[in-house]
Every structure is written in structure tokens, then in C-alpha cells.
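Participant: sharing a sequence plus its predicted fold:
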Amino acid sequence: MKRPRLRRKATPKSRSSVFQPPGTISYVGEERHGEVTSETILYDTNEFKKLDGIYLDKLSEDHVNWFNIDGVHEIDLLEKVGSKFHLHHLLLEDIANTTQRPKTEFYQECIYQCIKMISYNPEEKDIDQEQVSILLTKDAVITFQEKTGDVFENIRERIEESRGRIRSSKNDYLFYALIDSVIDHYFIAVEQIGEHLDQLEDEIFDDPQKESLERVQKNKRMLLKLRRAIFPLRESISRLLKEDSELIDQHIKSYFQDAYDHCIQIIETVESYREINAGLRDMYLSSVSYKMNQIMQVLTIISSIFIPLTFVAGIYGMNFEYIPELKWEHGYRYFWILSGCLFVALLGFFKWKKWL
């Protein structure tokens, strides 16, 4: 049965939103019906509060305010948050569209950072990605995620336990810390992909199978998807470094330089993995060809050994009446002695030629 070939699809887009006016907020992404969860974290040097739910009325200029929302398919909640912080309708449209490429946009009221949160799935041998929208406003930091579960738990612990400088810093540092946390987890995913490629390389070198070639092709699509998620982030972080904004202090930009360097390092690693994976296909073909050559070599040697023996047996198997050797008393014994000598001579010749 012929296996159906996977077709490449263009960037998914909700059909209902294709011909709608710009700025129309409609969810684009995987179908979700789960309940939207949210949390509110308020802190300063001396105080920390964590509340389940979105409490926009507790917004305080004396605290750093972090509002985290898991789920962007509930349009009413997006509009509520947008109304509170006077967010542009085009910005809200981008948040609801989970197929955005990583980017940074500067608005009058905020800075919008779109980034892909990536994790490696060892069972599927593929990456899982989720869009995260991070907004830095004058009074708060707002994060929008597609679903529950993120890589920000370390940030929450640092805030709660007052580790590092985060409790003594402002919203712009929290904005950087969230972006940096996502980028740092790229290293974990990339390292796991590297281990997978090493295992596959050993497998192809030792015993190449048809499934190995299929995994190489699957890796090609996985690395391309990973590149699409990470490569635009370099330009995005570069904008945060180059453009001036009242929302980000100058001393925070040195931290974004560190994040930019990490992006370059990850991109170079992904590119090297793509080259390694491309080499695995050549290695597979070479291994299969070498294995086939070994088989053909053995069969050729066996055939070469039996050709002269068959020639001798063919001569004395003819139906001529007068063949002198047929009347020899020890003719059968002489035949096996001759066959043995030919066998040993041919083996010695193959050894001398280093064909064995």
C-alpha cells in the first residue's frame, strides 16, 4: 500500500478572517475550547502578591504588575485587556493570530514582542511550539499564551524568593527576563535535538534501515520549522537594541545585547544541525551502497571459486564415449584433489589481491 505523501501547507489562516477589515479580532490557530486561565503577580522590593485570575483593578504604579493570560481564543477577554491599556486594535489582532512570525513592534502605548516558545517532544521526535505575546506598557507587563504551561516558572520563583535583581527592578527588566527565559529554553530543545541526531548518526553508521531515512526526512522538516521560529528573533531583538523607547531604560539594553548574542549562538547551532542532517542522508546512501558492495563481493568470490570447478565437472560430464580419464581407477579421487587445489589457489589469489 502506497503511503500518502505529506503536503506542505501555507501559513494557516482562518477562512472567516481572510476578507475581514484590518483590525478585526478573530482567533487563528489550533481549535481550542478549554477555559482561559490567568494570574496576576504584583511585587516590589518588599512585597509580593500572586492572585489567580486577571485583576486589572489592582493595577498599581508602586508595584511591578504582571498579568499572565493562558488562552487567546476568548476574544472578550482580549478586548477587555485592550480597553484597559488602550491597546491598538491591530495589536490585538496579532495576539489572537497564533501564526505570527517572531517580531517586535513599537506602539505609542506599548512595546509588543511576539516570540515562539519551543520544546522538544522525545516521543514524537519533533518540536512543539507555542506563540507567546509579551507586552510592555508604562504600568504593566502582559503575557498572552496559547495554552496553560510555560517556561516562566523560574521567573515566578525568582520573584517570590527575591533572588537576583528582579524584585528591585521595574517593568522593563521583567519584560527582558521573560524574553530571556524563552531564549534560554531554546538551548535545552536544541541540545536534545543534537542528542537525537547523534543517536541517528550512530544508527545509520552501524545498521542503516529504511526507517532511518524516514527519520532524516522528518528531521529536515523539524529543523526547518525550528529555523522559522528562531531566525526572525535575531532581527526582533536587534530592534529592541537599536530603537529608543521611554519604556526601556538604557541600562537594560545591555541585557538585550546578551539575549541577542544567545540568538546568534542558537541560530548557528541550528544551521550546523541542518548541515549534519543533510550529511546523514548521504551517509545513509553510502552505508547502504557499502553494505550492498560487501554482499556482491562475497557472491562474486563464491561464483569465481565455483566457475573452474564447474568447468572441470562439465568436461567429465559430457556424453562422449571415449574420454580417457573416465577409465581411471582413481579418477574420482583425482577430481576432488584437483578441485581442492583450485579452491586453495583461488583463495590464495584473492588474499594476495586483498579482495578478502
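Facilitator: It's in. Numbers count the residues shown, from 1 in each chain.
Participant: going forward, measure contacts between C-alpha atoms and count neighbours the same way
Facilitator: Noted.
Participant: got the residue ranges for the strands in the chain?
Facilitator: Using DSSP state E, the strands of the chain run over 37-43, 48-52, 64-70, 103-106, 110-121, 126-137, 141-145.
Participant: now for the third one, which elements pack on it?
Facilitator: So that's strand 64-70. Packed against strand 64-70 by the contact rule (3 or more CA pairs under 8 Å, 6 or more residues apart in numbering; DSSP states H and E) you find strand 37-43, strand 141-145.
Participant: got a list of contacts for the shortest one?
Facilitator: What that stands for is strand 141-145. When contacts are defined by CA atoms under 8 Å, 6 or more residues apart in numbering, strand 141-145 is touched by residues 64-72, 95, 130-136, 171, 174-175.
Participant: picking up where we left off before, comparing the helices and strands packed on strand 64-70, which comes out most buried?
Facilitator: Neighbour counts (mean count of other CA atoms under 10 Å) averaged over each of those peak at strand 141-145, with a mean of 23.
Participant: okay, now the one to match up with it:
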Amino acid sequence: MKKLSSKKNKKTFNDTYSSSMIQPIIVAPKEVKISVIDYDADFFEEKVLENLKNLYDYKENEHTSWINIEGTHDAQIIKRLGWLYQLHPVLQEAVCRENQRAKIDFYEHNIFVVLQMLSYNDTIDDLETEQISIVLGEKYLITFQEGKEGDVFDEIRVNLRGSSKQKLRNAGSSYLFYVLLDAIVDNYFLILEKITDKLESLEIKIIRDHASQDPTYELYEYKQRLMIVRKAIRPLRDIVGQLSREDNKIIRESGFYLRGLYQRITQVVEDTESHIEMSSNLLNMYLSVIGQRTNQVMKTLMPLTFIAGVYGMNFKNMPELEWQYGYFLVLILMAGFAGLAYWFFKRMKWL
């Protein structure tokens, strides 16, 4: 990966980056929202900026700045931000691109990470995904979000607004980077807990209620969600593992925390694999229950089959065939067995 070289001569913005280097991937009518949290142990400021001109003041001070960009469709804003914070043109183009695989790139002045941020929407009972790009520098951290409502960082913002004695206020941008990743991983745990509750509820229905309703579709849906979690968390584990081993001055002070985070992510991966196996086992259990139920039905219907088979034989010397009411007696006998079977099925909640 080619790294950004330092500039010896001052250049204008248009001279530095050609407008053809960044192509907007999507065009959305929603305005880009730029918010900044600037802080250290003795200072805190939180603002929503109307334009990027005000960022120059934060670039020059000695505080730690967390810049959050909601909406990545405006390539001009990304390009101006790239000029201010020395973001490589390839990095800028990657920020604008949707549906990327998780990755990490190292540049001369910063580290660039792309991740998938997951959340569970209880209203629609489904997972929602959002791509988040993070640029980490020595005194700043920039997060690019797609502009969807809400994220998993609200608690971090609350902590930053709180006491100046907190470690988060006294640490630098690399520790903030670790805290953001930790919040994303915490949310993975919450998602797994919700899916676990759903699977355990289905397990109870299959065993206790004899699966009166077919749970196959639900099991398939939850398995697909678990596979989405696995697809998102595995690359994150590789990224955090690489960062924890990296001897880079930007991230060096948070290496210890990243190694601990790597262990937590490994636990999420193992739990996800376990839950995927659990969903497959539940499906096999349901099919086994259905098979047992079918066997019970066949056993119950055997008398009817036997009666129909006996009187369906084509022998001449069958005394019952000469009875005046033999036919009606057989029908009554079969109806009696059918009624008994129906009562049994209702009692077993099979109907």
C-alpha cells in the first residue's frame, strides 16, 4: 500500500488532489451531519458544525478530537476533510464506497479501518447493519457512518461528558479507538443474547408443546442472522489481532487493551459458532419429533388399515360378507376407531 508522503511545499487544495480521484458512490438528499467532541483531562467541548471550515481550529490544538461524519455520499466533504487531515486519496475513495469487506490499512499519518456495525431492531425483530469507517491519527479520530438513525456509541459520549477524572478523558485518541471497538463488540454480545432467547423459546415449543406449529422457517431465519454476525465478527478479530501486534506509534499505547479485546472477540466467535450448531440441532430435533409423531399416527391407524385389508380380500367363503348388516357394522367399527384416534390426537395436541 502506497503511503502518503509529507509535503515540503505548501500546495492549494485543488493542486493536491484532482477532482477525478474520488467518485461519489451514492447520491442521497440527506444532509451530511458533522459533529465534534474535543477534550482532554481539563477541557471538553461538543459541537455540531455547519461546515468544515471550523475544523481547522481543532486540527491545530493539543486536545483529542473525535469527529463524527454521518453520511458518506458527499465526496467533496470527504475530499476537503482528507486535505485537512492528510488522508490518502485511496482512503477517501474507500470511505465513499458502500458494502465493503472489513479491512485495515496503515498510512504514514493514520490508520484506516472499515467494519460492520450491527444492531438488533426489536420492532421488526431483525438485524440491521451499517458500515462504519474509522480513521485514527495521533491526536484525532474520525468516524464515518452511513447516516442511519442511532449508533452504539451513546454511552461513550455520556462518559466523555462526565468527570474529567475518567480514564477516557485522560487518554488519547488510540484509547478512544479501543473504546469504540469495545462498544461494537459489546453490541455483538447483546445480539447473541437476543437470538439465544429466541432459540431457547423455540426449543421449549419443540419439546414441551410437541411443535404444534412448524418452526422450520424461524430456525432458518435465526441461523441466517447468526451467519451475518459471524461474517462481521471474524474479520474484526483479525483486525484487532493485527493491531495488538503492530508496533505503530499511533496505536502503541493501547496494545494491552486491544489484546484483551481480541480475547473477547474470540469468545463472540465461539459463541456464534455454538449458536449456529444449536439452530441446526433444533431443526434435527424438530424433524425427529415429526418422525415420532408420524410413527404414532401410523400405529393408531393400523386397526383401520387391518379392517379395510381383511374385508378387502377377494375370498368367496367369508361369513361376514353374507351378513345383512355386515357392511354397516364394519363402517361403524371403522368410524369408532377414527373417532378414538381423533380424540387421542386432540389430547396430544397434534391437531
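Facilitator: Received the coordinates, thanks. Bear in mind that the values here come from a model prediction, so they are computed numbers and not experimental data.
Participant: still on that earlier bit, dump the strands of the first structure to CSV, plus distance to Val190 of the first structure.
Facilitator: As requested, those are exported to CSV (distance: least, CA to CA, whole Å):
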stretch, distance to Val190 of the first structure
strand 37-43, 29
strand 48-52, 32
strand 64-70, 25
strand 103-106, 21
strand 110-121, 8
strand 126-137, 10
strand 141-145, 22
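Participant: out of those, which gets nearest to Asn293 of the first structure?
Facilitator: strand 126-137 (34.2 Å; CA to CA).
Participant: so which of the strands of the first structure is nearest Ser289 of the first structure?
Facilitator: Of those, the one closest to Ser289 of the first structure (CA to CA) turns out to be strand 126-137, at 28.7 Å.
Participant: who's in contact with the closest residue to Asp38 of the second structure other than its chain neighbours?
Facilitator: Nearest residue to Asp38 of the second structure, sequence neighbours excluded (CA to CA, 6 or more residues apart in numbering): Ser65, at 4.4 Å. Applying CA under 8 Å, 6+ apart to Ser65 of the second structure gives the contacts Val36, Ile37, Asp38, Tyr39, Tyr58, Lys139, Tyr140, Leu141, Ser173.
Participant: any idea how far Tyr327 of the second structure is from Ser65 of the second structure?
Facilitator: Counting by CA to CA, to the nearest Å, the gap from Ser65 of the second structure to Tyr327 of the second structure is 93 Å.
Participant: what's around the aligned partner of Ser169 of the first structure in the second structure, how many residues?
Facilitator: Aligned counterpart of Ser169 of the first structure in the second structure: Ala171 (TM-score structural alignment). Residues near Ala171 of the second structure, counting by other CA atoms under 10 Å, number 16.
Participant: what's near enough to touch the nearest residue to Ile26 of the second structure once chain neighbours are set aside?
Facilitator: Computed as CA to CA, 6+ apart, the closest residue to Ile26 of the second structure that is not its neighbour in sequence is His73, at 5.4 Å. Neighbour list for His73 of the second structure: Pro24, Ile25, Ile26, Val27, Ala28, Val32, Cys96 [criterion: CA under 8 Å, 6+ apart].
Participant: surely the first one and Ala75 touch.
Facilitator: Yes. The pair Pro24 of the second structure / Ala75 is scored as a contact, 5.2 Å apart, by CA atoms under 8 Å.
Participant: residues in contact with the aligned partner of Ile248 of the first structure in the second structure?
Facilitator: The equivalent of Ile248 of the first structure in the second structure is Ile251 (alignment by TM-score structural alignment). Going by CA under 8 Å, 6+ apart, Ile251 of the second structure touches Ser174, Leu243.
Participant: count of residues packed around the closest residue to Ser339 of the first structure other than its chain neighbours?
Facilitator: Among residues not flanking Ser339 of the first structure along the chain, Leu309 sits closest, at 6.0 Å (CA to CA, 6+ apart). The tally of other residues near Leu309 of the first structure (other CA under 10 Å) stands at 17.
Participant: I figured Leu309 of the first structure hits Gly340, correct?
Facilitator: No. In this structure, Leu309 of the first structure is not within contact of Gly340 by CA under 8 Å, at 9.2 Å.
Participant: quick check: the gap between the match of Ile248 of the first structure and His88 of the second structure.
Facilitator: 19 Å.
Participant: for the nearest residue to Ala177 of the first structure once chain neighbours are set aside, what are its contacts?
Facilitator: Once flanking residues are discounted, Ala177 of the first structure sits nearest to Ile155: 7.3 Å by CA to CA, 6+ apart. Shown in contact with Ile155 of the first structure (CA under 8 Å, 6+ apart): Ala177, Leu178, Ser181.
Participant: that older thread, can I have the buried ones of the contacts of His73 of the second structure as a PyMOL selection?
Facilitator: Buried residues among the contacts of His73 of the second structure (16 or more other CA atoms under 10 Å), as a PyMOL selection:
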select buried, resi 25+32+96
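Participant: now tabulate the contacts of His73 of the second structure in a markdown table and tack on distance to Leu160 of the second structure.
Facilitator: Formatted as a markdown table, those follow (distance: CA to CA, whole Å):
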| residue | distance to Leu160 of the second structure |
| --- | --- |
| Pro24 | 33 |
| Ile25 | 33 |
| Ile26 | 33 |
| Val27 | 33 |
| Ala28 | 31 |
| Val32 | 23 |
| Cys96 | 28 |
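Participant: show me the two of the contacts of His73 of the second structure that sit farthest apart.
Facilitator: Counting by CA to CA, the most remote pair of the contacts of His73 of the second structure is Ile25 and Val32, 14.7 Å apart.
Participant: before we move on, back to that, which of the contacts of His73 of the second structure fall within helices?
Facilitator: Counted as lying in helices by DSSP state H, out of those, are Cys96.
Participant: quick check: longest helix in the second structure by residues?
Facilitator: Longest helix in the second structure, counting by DSSP H: helix 255-310.
Participant: what helices and strands are in contact with that one?
Facilitator: Using 3+ CA pairs under 8 Å, 6+ apart: helix 255-310 of the second structure touches helix 173-207, helix 216-245, helix 326-347.
Participant: the second one vs the first structure, average offset?
Facilitator: What it means is helix 216-245 of the second structure. Following superposition, helix 216-245 of the second structure is found to deviate from the first structure by 1.4 Å on average (mean CA distance after the TM-score superposition for the first structure).
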